[in-house]
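> I would like to see how this sequence folds:
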Amino acid sequence: MNVSDALSATVLRLRRTQVEAPGRQEAPVRADRRTKNLTKRLRPGDIAVIDHADLDRVSAEALVACGVSAVVNVARSISGRYPNQGPELIVGAGIPLVDDADPEALTRVREGERLRLEGDTLYRGDEPVARGTVQDPVSVEAAMAGARAGLSTQLEAFAANTMAYLQRERDLLLDGIGIPAIDTGIEGRHVLIVVRGYHYREDLTALRPYIREFRPVVIAVDGGADAVLEAGLRPDIIVGDFDSVSDRALSGGAELVVHAYRDGRAPGMDRITDLGHKAVVFPATGTSEDVAMMLADGSGADLIVAVGAHATLEEFLDKGRSGMASTFLTRLRVGGKLVDAKGVSRLYRSRISPWALTGLVAACLLTIVVAAVSSPAGQVYLTFLAARWDTFSYWLTGLLT
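This is a model prediction of the structure:
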């Protein structure tokens, strides 16, 4: 089920619930400080308790796709630092959003217990568990307007972070020093980098003809490996710290590249060792998405197609991390090699059109007929077929009469 289907189903379900009991939700509750960990456990109809300041769009899409009945955030979903898109998506789907709730709610609730959300308060029986501020489209739009007004401050911080990253990673960005050697052959080939981010499902579906024809090297970034498997493909390389990828994906035979800190510490290596696999270490300051692009570029990729990656300034800021500066500079380094998946799906057309394929089949059949008529062997075979046809016609006529 894609995000749009899940969103439609959630809206219909919430409308039915609101008719039965306006302003009231009673459902199992699941809580986690990390939203991406919580979405792995959520079931349709659950109340999600999260701790996610400046809720971004990717996390909100994941919550909507899980079919939650309500979201209780112990942090501020819109702090005003920048116009993050997550809250708009949540309230736009008709999902109640209680914001800036009591932080103790994360420890007060028990996994899977049924609690009741009425208005701005989460109850266990008649006992209040957490109280916050209900967000609606009007309040979200007002907060977003204030955030846009302060956007210039975020742009200045973004520029400062960009310069600081350039100073730290000058050798890597300019000369490619530090990019590890890998076994997978990339030189002169197309590379498809899959991040479980913006519209990754739709992009992978649109790229199927391109993938069939060009057979690109598939580099998955962390949870993008599971997205690749869901699409019926196999990753050739998996890059990341491996905190959001399944054991099944890691054990699928792909080459593993652990994104490590600049000092060489690689927390993801412990998991790889426990699974009995080997991995290449890539120390870098940026994000795993950047590491994948630099790996493809440094290994001689002819073209890099990005799925689910950050492509616009709004998406950089929506992530809410200073590390997005590295993403900006990485794109400058890769340059003209990098193409967004949407651009490929709009411009790419299969080299073999259906009409050309039909014409080829017709020409082959005509050649076979001409050869059969003009050759002695063909004459014998046609005589044999005619005799068989006469036998069949005689049998059929006798059957009917």
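> only C-alpha atoms from now on, for both contacts and neighbour counts.
OK.
> now the most centrally placed residue in the chain: closest residue in space, sequence neighbours ignored.
In the chain, the centroid-proximal residue (CA atoms, centre = their mean) is residue 196; its distance is 2.4 Å. Leaving aside its chain neighbours, residue 196 sits nearest to residue 224 (4.6 Å; criterion: CA to CA, 6 or more residues apart in numbering).
> now stretch 187-195: buried residues?
For stretch 187-195, a neighbour-count test (16 or more other CA atoms under 10 Å) marks 189, 190, 191, 192, 193, 194, 195 as buried.
> just the residues contacting it, thanks.
Contacts to stretch 187-195, defined as CA atoms under 8 Å, 6 or more residues apart in numbering, come from residues 200, 214-225, 227-228, 289, 292-293, 296, 299-309.
> tell me how many other residues crowd the residue nearest to residue 196.
Per other CA atoms under 10 Å, the neighbour tally for residue 224 reads 26.
> distance of it from residue 190?
Distance of residue 224 to residue 190, computed by CA to CA, to the nearest Å: 18 Å.
> how about residue 398?
Distance from residue 398 to residue 190, by CA to CA: 64 Å.
> quickly find the element holding the closest residue to residue 333 other than its chain neighbours.
Nearest non-adjacent residue to residue 333, counting by CA to CA, 6+ apart: residue 173, 6.4 Å away. Assigned by DSSP states H and E, residue 173 belongs to helix 170-175.
> same question, residue 264
Using DSSP H and E, residue 264 sits in no helix or strand.
> and this one, please, so the two structures can be compared:
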Amino acid sequence: MRLRKGRETIPTDTLVGPAVVRADPRTKDLTKRLQAGEIAVIGHADIDRVSAEALVACRPAAVVNAARSISGRYPNIGPRIIVEAGIPLVDGVGEEVLAAVAEGEELTLHDGELLRGEEVVAAGQVQTLSRIETSMREAEAGMNTVLVDFVENTIEYIRKDSDLLDEEIVVPHVRTDFTDRQALIVVRGYHYKEDLAMLRPYIREYRPVLIGVDGGADAILEAGHTPDMIVGDMDSVSDAALTSGAELVVHAYRDGRAPGVERLQELDLECVLFPASGTSEDIAMLLADDKGAPLIVAVGTHDTVIEFLDKGRRGMASTFLTRLRVGSKLVDAKGVSLLYRQRISNTQLWVLALAGLLAVFVALSATAAGQTVFGLIAAQFDGIARWFQSLFGLGSATADVAAAGLAPLIPGRLPL
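Purely as a prediction, here's the structure:
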């Protein structure tokens, strides 16, 4: 049963399944194998926008979250995206569910309860838009405190820990040639798919160095391009991207530790280490700047408080400092798809094309060469008419009438 309340459809006895279950505490890992119609079991506190969009793209039958989808720490919009897509979201069922379910088994979801036959495996609250809006208002009320903490953490990091303004920071040597080539850095952030699609003409014309930051490399592949370089800790990029031929730059800790190297060694892939503080997208910008890229275009990068909270970060010092260092080279493409929309409809394009053809027709008919061409076309029509006459045994008078009927339609008709 479903009750209507304003614009919202409230599920009062949600029933899903039996359906195959896919479980993973890391949403970005789960979405790599989640199929349409399956039940996704995750452990994701404060579901962020990018994760929610990735889940919706997989078209699961339902999402069961071991954690609270909105903790109240800040107004994250991921849960709303899932529910507005018509996907049931059951919230706060407990961390035990991740161990209690087996990958690939078939379970049923009924009224907030995950069932194995008659056994209740886990139970939580079915989220609705009204509940989500209430939680969002409560989270927004506490944003002043969160913002103050965020700014204080940013300032403290700048004063004590950052090496990004250090003139002696060592940028590694890479084989990718940036000479007279702009750099396009892609991160799987807000609107990255739409913005990449809008930048297709730019990529085709300028041939920039395509740099994928971790999963951004897969975004480049999905857009029909091949990354020239992949930068990051290599934990959220696919094997297909890693083996695409791109140069691999592993973001290491300042003490030289680089957990991502182990995965590349297993794939027998060579890499370059870049020890530095900050985020992987920061060091991608620093590398492009150091290697001489005249312009750096960024897609999907994070630079607002909500985006950093979505990523679980308590400050944005490294991003602030990186932008100071890179300076006027950086162009942020975020939201290009929202700023520009095609205003010409397909119908208008067809009308414009037909008008153009008509103009060409009239122009040709006014010239001797055009009249000759149209006369040859008329002769072909006459031949077709006579062929029909011989095929169906039509009288010569009928064929002449048919030919005569076609003749006035074509200017410059040649005499038979």
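> just the contacts of stretch 187-195 of the first structure: which are in helices?
Judged by DSSP state H, the subset of the contacts of stretch 187-195 of the first structure located in helices is 200, 214, 224, 225, 227, 228, 289, 292, 293, 296.
> how far off centre is stretch 246-260 of the first structure?
17 Å (CA atoms, centre = their mean, to the nearest Å).
> what does the helix or strand where residue 377 of the first structure lies contact?
Per DSSP H and E: residue 377 of the first structure is located in helix 376-400. Contacts of helix 376-400 of the first structure with the rest of the structure, by CA under 8 Å, 6+ apart, involve 371, 372, 373.
> next, the buried residues of that helix.
In helix 376-400 of the first structure, counting by 16+ other CA under 10 Å, buried: residue 378.
> check contacts around residue 157 of the first structure.
Contacts of residue 157 of the first structure by CA under 8 Å, 6+ apart: none found.
> and it, what's its match in the second structure?
Under the alignment (TM-score structural alignment), residue 157 of the first structure maps onto residue 149 of the second structure.
> in the first structure, what residues pair with stretch 292-300 of the second structure?
Matched against the first structure by TM-score structural alignment, stretch 292-300 of the second structure falls on residues 300-308.
> translate residue 60 of the second structure into the numbering of the first structure.
Looks like residue 60 of the second structure aligns to residue 68 there (TM-score structural alignment).
> what about that match, distance to residue 47 of the first structure?
6 Å.
> ok, residue 155 of the second structure - contacts?
Contacts of residue 155 of the second structure (CA under 8 Å, 6+ apart): residue 317.
> did I read that right, it in a helix?
Yes - assignment of residue 155 of the second structure by DSSP: H, G, I helix; E, B strand; the rest coil places it within a helix.
> with residue 132 of the second structure as the reference, measure out to it.
For residue 155 of the second structure, the distance to residue 132 of the second structure - CA to CA - is 33 Å.
> and residue 336 of the second structure, by the same measure?
Using CA to CA, residue 336 of the second structure is found at 29 Å from residue 132 of the second structure.
> what of residue 9 of the second structure?
The spacing between residue 9 of the second structure and residue 132 of the second structure, counted by CA to CA, is 13 Å.
> between these two, who's got more neighbours?
Ranked by neighbour count (other CA under 10 Å), residue 9 of the second structure and residue 132 place residue 132 first, with 19 against 16.
> now the residue lying closest to residue 8 of the first structure once chain neighbours are set aside: how far from residue 11 of the first structure?
Nearest non-adjacent residue to residue 8 of the first structure, counting by CA to CA, 6+ apart: residue 93, 7.6 Å away. Distance from residue 93 of the first structure to residue 11 of the first structure, counting by CA to CA: 6 Å.
> pretty sure residue 11 of the first structure is touching residue 90, no?
No - counting by CA atoms under 8 Å, residue 11 of the first structure sits too far from residue 90 to count as a contact (10.4 Å).
> what about the two, which has more around it?
More neighbours surround residue 90 than the other of residue 11 of the first structure and residue 90, with 26 against 18 (other CA under 10 Å).
> and the equivalent of the more buried one over in the second structure, how far is that from residue 163 of the second structure?
Superposed on the second structure with TM-score structural alignment, residue 90 of the first structure falls opposite residue 82. The gap separating residue 82 of the second structure from residue 163 of the second structure is 39 Å, by CA to CA.
> buried residues, stretch 241-257 of the first structure. List them.
Applying 16+ other CA under 10 Å to stretch 241-257 of the first structure flags 241, 242, 244, 245, 249, 250, 254, 255, 256, 257 as buried.
> among those residues, which lie within helices?
If you go by DSSP H, these have 249, 250 in helices.
> in strands, which of the buried residues of stretch 241-257 of the first structure appear?
Per DSSP state E, strands hold the following members of those: 255, 256, 257.
> the first one matches what in the second structure?
Taking TM-score structural alignment for the superposition, residue 255 of the first structure sits opposite residue 247 in the second structure.
> just confirm its match contacts residue 232, I think it does.
No - checked against CA under 8 Å, the pair residue 247 of the second structure and residue 232 is beyond contact range at 11.6 Å.
> how distant is the helix holding residue 377 of the first structure from the center of its chain?
For helix 376-400 of the first structure, the distance to the chain centre is 60 Å (CA atoms, centre = their mean).
> same deal with stretch 256-273 of the first structure?
The answer for stretch 256-273 of the first structure is 22 Å, by CA atoms, centre = their mean.
> can you give me the end-to-end span of it?
12 Å.
> counting neighbours, which bits of that stretch end up buried?
Those would be 256, 257, 258, 259, 260, 261, 266, 268, 269, 272, for stretch 256-273 of the first structure by 16+ other CA under 10 Å.
> same question for stretch 318-337 of the first structure.
318-320, 322-331, 333-334, 337.
> mind listing the strands for the stretch 301-401 of the first structure?
Assigned by DSSP state E, counting those that start in this stretch, the strands in the stretch 301-401 of the first structure fall at 303-307, 338-340.
> just say which of these is most tucked in.
Stretch with highest mean neighbour count among those: strand 303-307 (a mean of 24; mean count of other CA atoms under 10 Å).
> quick one: secondary structure of the aligned partner of residue 20 of the second structure in the first structure?
Aligned by TM-score structural alignment, residue 20 of the second structure pairs with residue 28 of the first structure. Using three-state DSSP, the structure places residue 28 of the first structure in strand.
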